[in-house]
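[1] The sequence isn't on hand, but the structure is:
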């Protein structure tokens, strides 16, 4: 039975990825600090479902703790490493930048050092569409420059990409850096728009809509994203042909891949989809643009398709409906 190490295993994406790996016959070792950035009980509820599986093990610890990841790698010798642990959130990075430095930079350094000592077959590391920052060319392609991040969160993720590339080059470590676009679905994060809007509408509270709704996001349903990650896990940089528009490094087994839906949605249409799923109207509080935000995200997914084939694309109404059903069931509303 092959072993996978997943950092951030109690998180939204981490939970879904661990569940899928377990169903695919992997033994999964997870690590998560269960920080209080959002409700730790939601994280524990995710973990409770994973712990019911016999081939899952969780270590509650911070990845930036010196030597912790090295010890895990030495003990479990994982073939696959998926690095999802991070301090997330664009707006929070304005208020608490130090937490991003510790988790995103120091934590990634600890992982890279551990991989140098105990090399896995393939490492996949989570970046974000936020690294495209001030870019005006859309859709965003992996080969576009991403030199102007608009938030410290995005800056730390871009720094992670550079750190990972250097280790891939120096130590011949195959790495895929995937740039996620706005992910949503059941068990989602409470700081994300879908969760906040759903909760606000059900509680009869105003929902804050930034830039008066004049924003577009490439919303990506969680199951579609996980399918992409699973397929990419067996697509090892440097072990296949170079494809058109490839981001494969010329000096390292390192590739950057967008993982998104490839079809941006107007924010107000997103709100309407939530209202429809809830059968309840929102009290819309129109606000100005927030620092660190971008007007639009849109993934060019042509590289992803060439590498792993066509992926499922869950329609927005269906995906929002699945989230609302989960939310009502979990919170009993």
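    Cool, the structure landed. Being a predicted model, the structure only gives us computed values, none of them experimental.

[2] hey, let's count contacts and neighbours off CA atoms from now on
    OK.

[3] Who are the packing partners of whatever helix or strand residue 156 lives in?
    Using DSSP states H and E, the element containing residue 156 is helix 152-171. For helix 152-171, the packing partners by 3 or more C-alpha pairs under 8 Å, 6 or more residues apart in numbering; DSSP states H and E come out as helix 92-95, helix 97-100, helix 107-117, strand 122-128, strand 175-180, strand 254-259.

[4] Just name whatever secondary elements the first one is in contact with.
    If you count contacts as 3+ C-alpha pairs under 8 Å, 6+ apart, helix 92-95 packs onto helix 152-171.

[5] again, but for the fifth one
    Contact analysis of strand 175-180 by 3+ C-alpha pairs under 8 Å, 6+ apart lists strand 122-128, helix 152-171, strand 254-259 as its packing neighbours.

[6] same deal with the last one?
    Of the remaining helices and strands, those touching strand 254-259 by 3+ C-alpha pairs under 8 Å, 6+ apart are helix 152-171, strand 175-180, helix 302-308.

[7] How about the third one?
    With contacts defined as 3+ C-alpha pairs under 8 Å, 6+ apart, helix 107-117 has these neighbours: helix 68-76, helix 152-171.

[8] closest one to residue 82 among the helices and strands packed on strand 254-259?
    Comparing the helices and strands packed on strand 254-259 by their distance to residue 82 (C-alpha to C-alpha), the top pick is strand 175-180, with 9.5 Å.

[9] Could I get the buried residue list for stretch 18-33?
    Neighbour-count burial for stretch 18-33 flags 18-22, 26-33 (criterion: 16 or more other C-alpha atoms under 10 Å).

[10] Quickly compare the helices and strands packed on strand 254-259 and say which is most buried.
    When you average the neighbours per residue for each of the helices and strands packed on strand 254-259 (mean count of other C-alpha atoms under 10 Å), strand 175-180 leads with a mean of 25.

[11] Now do it against helix 152-171, angle only.
    For strand 175-180 against helix 152-171, the angle by axes from the mean of the first three to the mean of the last three C-alpha atoms, to 10 degrees is 160 degrees.

[12] next up, a second structure to put side by side with the first:
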């Protein structure tokens, strides 16, 4: 039996719409072993069949690699909330791809694992940081290949994840975003995205605050999160550096270099919104990892496998 651990992720990182993703120290754990039949536990009964995203990802990966499909026993123990903008589906996809490779006895590069995970997920902004860890920028080159670039996040940064009890459907969050923008808007966004990356690398709170003014999606998605304005006010009052919508929402992520400031913000949000789940997190630098249940390492961590990973 193998255990696969995959970090939660925050896609977009404010101004990096559909390009930036950040791995966080909130984890989903998957225990997987070969079996004649399929057995899945640890998730609602509705997801315990062959269309479970972990197992269906395994099947897609096996088919892609020309490996015969097999049964499996899968147990899921996830800290990552479902459909809240923290990459829960990506944890399942990455676990499925890694599980498929492990059960088939394949030793594959991070680039190949990421290629297949991206094929399954449809885009790399969540699966790339889930697999590689840290901060990742992904884009499609002129030749159609996807490239993922990894960056080191300053270790002193704290991320306060504020998670409402309701869902925002991805299709609704996509629907409210304009499909066309002015040239000046695009130019401004490019500069701010570069500033956000640099701010996360250096831990420069002033730069993070200046860079994180999104023009593409957050002004429109805020309306889908009724508590957004109140949470933003709390973050400003407690001196957090900045705040963004995680993925398509409704989770929100605030940043501070000061651990006490981050804890104070988390406490204030809990007091104001008792239904929220609130966590003070760091950036996960290891990415997805595979080990046996007794702790003997059987797979390499994907973090650092490639500063520039071409798929």
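    Perfect, I can see it now. Just so it is clear, the structure is predicted and the values come from calculations on it, not from any experiment.

[13] Can you pull the TM-score for these?
    The TM-score (TM-score structural alignment, normalised by the length of the second structure) is 0.31; 161 aligned residues with a C-alpha RMSD of 6.5 Å.

[14] Tell me which of the helices and strands packed on helix 107-117 of the first structure sits nearest to residue 42 of the first structure.
    Of all those, helix 152-171 comes closest under C-alpha to C-alpha, at 22.9 Å.

[15] by how many degrees do that closest one and strand 254-259 diverge?
    140 degrees.

[16] Name the nearest residue to residue 285 of the first structure, ignoring sequence neighbours.
    residue 208 (4.8 Å; C-alpha to C-alpha, 6 or more residues apart in numbering).

[17] just so I have it, where are all the helices in the stretch 151-300 of the second structure?
    170-175, 183-202, 205-211, 218-221, 228-237, 259-272 (DSSP state H, counting those that start in this stretch).

[18] how about TSV for these, with mean neighbour count and distance to residue 111 of the second structure added?
    Shown next, in TSV, are those (neighbours: other C-alpha atoms under 10 Å; distance: least, C-alpha to C-alpha, whole Å):
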stretch	mean neighbour count	distance to residue 111 of the second structure
helix 170-175	14	27
helix 183-202	17	22
helix 205-211	18	30
helix 218-221	18	31
helix 228-237	16	37
helix 259-272	18	35
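
[19] Output the contacting helices and strands for the longest strand belonging to the second structure.
    The single longest strand within the second structure, with elements called by DSSP state E, is strand 20-35. Applying 3+ C-alpha pairs under 8 Å, 6+ apart, one finds that strand 20-35 of the second structure makes contact with strand 2-11, strand 71-78, helix 88-103, helix 127-132, strand 135-140, strand 277-281.

[20] Just say which of these is most tucked in.
    helix 127-132 (a mean of 36).

[21] and residue 256 of the first structure, how far is that from residue 161 of the first structure?
    For residue 256 of the first structure, the distance to residue 161 of the first structure equals 8 Å [C-alpha to C-alpha, to the nearest Å].

[22] who touches both of these two?
    residue 177 (C-alpha atoms under 8 Å, 6 or more residues apart in numbering).

[23] re earlier: the residue nearest to residue 285 of the first structure contacts residue 286, correct?
    Yes: when contacts are counted by C-alpha atoms under 8 Å, residue 208 of the first structure is listed as touching residue 286 (6.1 Å).

[24] out of these two, which sits in the busier spot?
    Legend: neighbour count by other C-alpha atoms under 10 Å for residue 208 of the first structure and residue 286, higher for residue 208 (18 against 14).

[25] Which element, helix or strand, includes the more buried one?
    Element membership for residue 208 of the first structure, per DSSP H and E: strand 206-209.

[26] re earlier: nearest to residue 119 of the second structure among the helices of the stretch 151-300 of the second structure would be which one?
    Using C-alpha to C-alpha, the helices of the stretch 151-300 of the second structure put helix 170-175 closest to residue 119 of the second structure, at 18.3 Å.

[27] Now distance to residue 47 of the first structure too, for the helices and strands packed on helix 152-171 of the first structure, in a markdown table please.
    Formatted as a markdown table, these follow (distance: least, C-alpha to C-alpha, whole Å):
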| stretch | distance to residue 47 of the first structure |
| --- | --- |
| helix 92-95 | 25 |
| helix 97-100 | 23 |
| helix 107-117 | 21 |
| strand 122-128 | 20 |
| strand 175-180 | 23 |
| strand 254-259 | 25 |
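
[28] To residue 272 of the first structure, which of these lies closest?
    strand 175-180 (23.7 Å).

[29] Run the angle between the closest one and strand 122-128 for me.
    If you take the same axes, to 10 degrees, strand 175-180 of the first structure sits at 30 degrees to strand 122-128.

[30] hmm, who's touching the helix or strand just after strand 175-180 of the first structure?
    Per DSSP H and E, strand 175-180 of the first structure leads on to strand 183-184 as the next helix or strand towards the C-terminus. Contact partners of strand 183-184 of the first structure, identified using C-alpha under 8 Å, 6+ apart, comprise 194, 219-222, 225, 319-320, 323.
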